[in-house]
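Visitor: no sequence for this one, just the structure:
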């Protein structure tokens, strides 16, 4: 199946980039995988830094604005990775029961 993969970067004017290939693990796919991993790692690092900045009583307003801009940019990257990976997940067939599904309880069972 030849699905378009949303790549973890965009064009210089901000438009999304896509990869069309049947080759799983091809060179461009591997490059995109590494870029996604780097974006997620950067997000984790920034989250740790944000926690430090937000708990520091001496943080200046300019530092908070910079942090907000960095967090916004990183969130944009992480959402792109999530969308790309979500589109590549197989769509479950609702007529086939999943083995990991337990009994279903009615909503009333939860009060």
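Guide: Looks like it came in fine. Source: prediction; values computed, not measured.

Visitor: CA atoms for contacts and neighbours, from now on please.
Guide: Will do.

Visitor: from the contact counts, what lies against the longest strand along the chain?
Guide: Assignment by DSSP state E gives strand 4-10 as the longest strand of the chain. Other elements packing on strand 4-10 under the criterion 3 or more Cα pairs under 8 Å, 6 or more residues apart in numbering; DSSP states H and E are strand 16-20, helix 27-55, helix 61-88.

Visitor: dump those into CSV; add mean neighbour count and distance to residue 9 as well.
Guide: CSV is the format used below for the helices and strands packed on strand 4-10 (neighbours: other Cα atoms under 10 Å; distance: least, Cα to Cα, whole Å):
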stretch, mean neighbour count, distance to residue 9
strand 16-20, 13, 7
helix 27-55, 15, 8
helix 61-88, 15, 8
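
Visitor: turn the ones you listed into JSON lines, including distance to residue 6.
Guide: Shown next, in JSON lines, are the helices and strands packed on strand 4-10 (distance: least, Cα to Cα, whole Å):
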{"stretch": "strand 16-20", "distance to residue 6": "5"}
{"stretch": "helix 27-55", "distance to residue 6": "9"}
{"stretch": "helix 61-88", "distance to residue 6": "5"}
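
Visitor: putting a second one here so we can go through both:
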């Protein structure tokens, strides 16, 4: 991955609930490693919660409070996953100029690629 001079969205919020950013060219620094570890843990929790949700939803005797708690937990996990996706997406290198069309539609694939 090519390092960028852009700010990195960190996987936690500040004390006032606002997003935290890291300004660093070095992706191997201690704060970057902590952010990587935190993102991995958040995604692992999301995977485990999704598995649990599938089991809970299959229970036909599930009460309203259990569903509310599950919904709250799933919403939190989705929030974390989207933050990780945003952070990682902003750190991707720009596509090579040859693959850009300039019309906002993204890269064009050869006709053979569509089958």
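Guide: Arrived safely. These figures come from a predicted structure and were not determined experimentally.

Visitor: out of the helices and strands packed on strand 4-10 of structure 1, which gets nearest to residue 2 of structure 1?
Guide: For residue 2 of structure 1, the closest of those is strand 16-20, at 6.5 Å, according to Cα to Cα.

Visitor: counting by contacts, list what the closest one packs against.
Guide: Going by 3+ Cα pairs under 8 Å, 6+ apart, strand 16-20 of structure 1 lies up against strand 4-10.

Visitor: just to revisit the earlier point, nearest to residue 96 of structure 1, of the helices and strands packed on strand 4-10 of structure 1?
Guide: Of the helices and strands packed on strand 4-10 of structure 1, nearest to residue 96 of structure 1 by Cα to Cα is helix 61-88, at 19.7 Å.

Visitor: which residues of structure 2 does the closest one align to?
Guide: Taken onto structure 2 by TM-score structural alignment, helix 61-88 of structure 1 occupies residues 64-91 there.

Visitor: for stretch 9-29 of structure 1, same thing?
Guide: Going by TM-score structural alignment: stretch 9-29 of structure 1 matches residues 12-32.

Visitor: can you list contacts of that stretch?
Guide: Contact partners of stretch 12-32 of structure 2, identified using Cα atoms under 8 Å, 6 or more residues apart in numbering, comprise 3, 4, 5, 6, 7, 8, 9, 10, 11, 33.

Visitor: span of that stretch from start to end?
Guide: 12 Å (Cα to Cα, to the nearest Å).

Visitor: before we move on, the earlier item: among the helices and strands packed on strand 4-10 of structure 1, which comes closest to residue 109 of structure 1?
Guide: Closest among the helices and strands packed on strand 4-10 of structure 1, using Cα to Cα: helix 61-88, at 31.3 Å.

Visitor: I'd like the distance between the most far-flung residue of structure 2 relative to its centre and residue 69 of structure 2.
Guide: Here structure 2 reaches farthest from its C-alpha mean at residue 61, the gap being 33.1 Å by Cα atoms, centre = their mean. Distance of residue 61 of structure 2 to residue 69 of structure 2, computed by Cα to Cα: 15 Å.

Visitor: name the helix or strand for residue 59 of structure 1, please.
Guide: Of the helices and strands defined by DSSP states H and E, none includes residue 59 of structure 1.

Visitor: pretty sure it is touching residue 50, no?
Guide: No. In this structure residue 59 of structure 1 lies outside contact range of residue 50 using Cα atoms under 8 Å: 10.9 Å.
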